[in-house]
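>>> When you get a sec, could you give me coordinates for this:
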Amino acid sequence: MPDLTLIVILVIALALVFDFTNGFHDTANAMATPIATGAMKPKVAVGVAALLNLVGAFLSTEVARTISGGIITEGENGVLITPELIFAGLIGATVWNLITWLRGLPSSSSHALFGGLIGAAIIGIGTNAVDYGVVASKVVLPALLAPLIAGLIALIATKLAYSITRRDLGKPDGRGGFRSAQIFSSSLVALAHGTNDAQKTMGVITLTLIAGGFQAAGSGPTFWVIAACALAIALGTYTGGWRIIRTMGTGLTEVKPAQGFAAETSTAATILASSHLGFALSTTQVASGSVIGSGLGRRGATVRWGMAARIALGWVLTLPASAIMGAFAAGLTLLGPIGILLDAVIGTLVIVALFRWSRRNRVTHNTMLNDIDDAGRVVKITKTPRRPGRREKQVSL
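Okay, the predicted model is just below:
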């Protein structure tokens, strides 16, 4: 087998690449709705999200401990999984992340990571390498409940917001204030995202160091791991996942400021609670559930259920698809050094090919804004002129 230190370095490098893709893949979770409503300019929004992701990554390590010492079982000599298999799992997770990003699907980076690791562990070691109790309680169950809870909270919050600010006798309804409030609520989501998603890569690197004998079993991430992962996810966030922002901001429902504030607040509350409990939650699923809930909560709003179904299909496929890719890569590692080399070469070629494919139909903050309905920022009701030649009166809500 190749030198263990070299394998660990390769795993850490790929883990940081995955963390980078996680950043731009999940930028939409915090910033899609404020961009869609005009509360924040696109480049400012992703800059704020990047900074708060960086800060959030230092606030908690509970999720990292769930991954480094929970999902993969331990044997007499420590964790059963090897750095080579972790490398294979990361290949599956990264490739699936890029495929869903290319399609503009807000799928779960978390589940891609779990799927890749589980598939690689099963092929490389056997079914006993995975603690299915932890997977069920801290991965699968939160995946089922969190979007529903966040959606219900967003629905109730949206109804309350519109009820409290109901227009009366032609007086201003005060809903314009929600646009400013979105700056706070979306920032809170970005901070919460850092406390949850950045932890997953920390957990993977820590798991690798434990598996390689460089760190004691049961220990948490060291400072340099936390700092490296925080920086990687922040840089990824700053690049802006414009394809997924477009889907989240305009693809599910037409978002108004009151809706956006309600959706972001419910998303942040759900993620922060999960981070505190050590649940490796999918922030993408929570954010999507909140946006749908806010759409159901506003009278006259239409939820695009076709797009919602497409996103849900991506959720269902993520875990098995990334597991299959991780399993295939793990199968190659069983060939020895040549297999690891093949993994590295094939993985690199696929990643480069996906990036080159994305250049054929680029989505930037400018092209994304062209797809946002102006009504997402200002709703205009045009009254029919009473007599010819009279100018139309426009009322902004």
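>>> When you work out contacts or count neighbours from here on, use the C-alpha atoms and nothing else.
Noted.
>>> Just the element for the residue nearest the centre of the chain, please.
Centroid-nearest residue in the chain, with C-alpha atoms, centre = their mean: D26, separated by 3.4 Å. D26 belongs to helix 4-37 when assigned by DSSP states H and E.
>>> after that helix comes which helix or strand?
Using DSSP H and E, the first helix or strand after helix 4-37 is helix 42-56.
>>> report the angle between the axes of that following helix and helix 4-37?
130 degrees (axes from the mean of the first three to the mean of the last three C-alpha atoms, to 10 degrees).
>>> To compare with the earlier structure, here is another sequence to fold:
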Amino acid sequence: MDSLLVGAIAVIAAALVFDYTNGFHDAANAIATSVSTRALTPRIALGMAAIGNFIGAHLGAKVAKTVGSGVVSLPTGLTALGVVFAGVVGAICWNLITWYFGLPSSSSHALIGGLVGSTLCATLFGVDGTVLWKGIVDSIVIPMVLSPVAGFVLGALLMLAVMWIFRHGHPGRLNRNFRVAQSFSAAAMSIGHGMQDAAKTMGIVVLALYTAGLQDSKTHIPEWVFWSSATVLALGTYAGGWRIIRTLGRRIIDLDPPAGFAAETVASSVLFTASSFGWPISTTQTITSAIMGVGATKKLSAVRWGVAGNIVTAWVLTFPGAALIAAIAYVLARPIF
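Take a look at the predicted model:
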């Protein structure tokens, strides 16, 4: 079999492994609030999230194009495939590390950091690769910084509006109604997750196909790429990431159904907006910041800021951590590629 084809298969396989880890790592994004408020049982919530991820993947073409062509520029050939492979391995390793410790870090940051780290390392060995810093700043870094800010502020504003509008409502009746409403907000959240995170895997697969010379376009997404990325992400989501679900659903704040609905509604709105512009943002950052914004409206002490601080630390370390692991992975993979 042609070495380029073998290399492309290896990269695509690694990308799908990343997709699966992304699914169980980020399952909490869509369902933690619904499970913690008892709006949905865990298995029903996971099943709904998996279906939503599958649907959302088919709506994420713009995000996929940004990841596939807006992060790094690589020549075609086997050596360049090794760069992509190492970048994905770096992201997978970081996902597993943060999953083990129950930290909801960003799979998006991990993937982008991995690609940047492997590319920079490869240039030290004479590979003609370029990190597209302007594109990363404009389409990735700025939206990734603004999205958690938007999540926090809008979460607080929507929660204040809910509290004011329903200030005379009966607590028991309100909780029952908002549990029903959470079924819809959680579904929207899972679709937004698919639009973002399945799309990032699609972008890597397209980059691998282009680098291997198997297609001429950096942006064309074959139909089988949509289906495979969506299916694997859905399977990973259904496997569940219970450690992170506990962190988001219980350890940041104690959520009630109105708060869960507000957090999910805001987070899904931010994800849909970013996806429409092709901006690959972090679903983890978005929902976590929305949860903290909602909690801060009750009283600042309602948010467990120590846990939140650990999460922020994981966010900060994700990009350089994944980049470092990817650089090591590239050095180890060089004899193969």
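>>> TM-score for the pair, please.
Superposed pair, TM-score by TM-score structural alignment, normalised by the length of structure 2: 0.94. Supporting alignment: 333 aligned residues with a C-alpha RMSD of 1.9 Å.
>>> just to revisit the earlier point, what's the helix holding D26 of structure 1 packed up against?
helix 42-56, helix 83-102, helix 109-124, helix 177-211, helix 223-239, helix 242-246, helix 257-277, helix 283-297 (3 or more C-alpha pairs under 8 Å, 6 or more residues apart in numbering; DSSP states H and E).
>>> Give me the range in structure 2 that that helix lines up against.
The counterpart of helix 4-37 of structure 1 in structure 2, using TM-score structural alignment, spans residues 4-37.
>>> before we move on, what about stretch 286-295 of structure 1?
Taking TM-score structural alignment as the measure, structure 2 aligns residues 286-295 with stretch 286-295 of structure 1.
>>> Residues touching that stretch, excluding its own?
With C-alpha atoms under 8 Å, 6 or more residues apart in numbering as the test, stretch 286-295 of structure 2 has contacts from 29, 147-149, 151-156, 158-159, 248, 252-253, 255, 259-260, 262-264, 266-267, 270-271, 302-303.
>>> Looking at the helices and strands packed on helix 4-37 of structure 1, spot the one closest to E62 of structure 1.
Ranking those by proximity to E62 of structure 1 (C-alpha to C-alpha) places helix 257-277 first, at 6.7 Å.
>>> Packing partners of the closest one?
Looks like helix 257-277 of structure 1 contacts helix 4-37, helix 62-66, helix 141-164, helix 177-211, helix 283-297 (3+ C-alpha pairs under 8 Å, 6+ apart).
>>> Buried deepest among the ones you listed, which one?
The highest average neighbour count among those, using mean count of other C-alpha atoms under 10 Å, belongs to helix 283-297 at a mean of 29.
>>> which other helices and strands contact the helix or strand following that helix?
The element immediately downstream of helix 283-297 of structure 1 (helix or strand, assigned by DSSP H and E) is helix 305-333. Judged by 3+ C-alpha pairs under 8 Å, 6+ apart, the packing partners of helix 305-333 of structure 1 are helix 83-102, helix 109-124, helix 337-358.
>>> how about a cut-off of 10 Å?
helix 83-102, helix 109-124, helix 283-297, helix 337-358 (3 or more C-alpha pairs under 10 Å, 6 or more residues apart in numbering; DSSP states H and E).
>>> In CSV, list the ones you listed along with distance to V48 of structure 1.
Converted to CSV, these look like this (distance: least, C-alpha to C-alpha, whole Å):
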stretch, distance to V48 of structure 1
helix 83-102, 21
helix 109-124, 21
helix 283-297, 17
helix 337-358, 25
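>>> and of those, who's closest to I67 of structure 1?
helix 109-124 (8.6 Å).
>>> on contacts alone, who are the packing partners of that closest one?
Using 3+ C-alpha pairs under 10 Å, 6+ apart, helix 109-124 of structure 1 is in contact with helix 4-37, helix 83-102, helix 132-135, helix 177-211, helix 283-297, helix 305-333.
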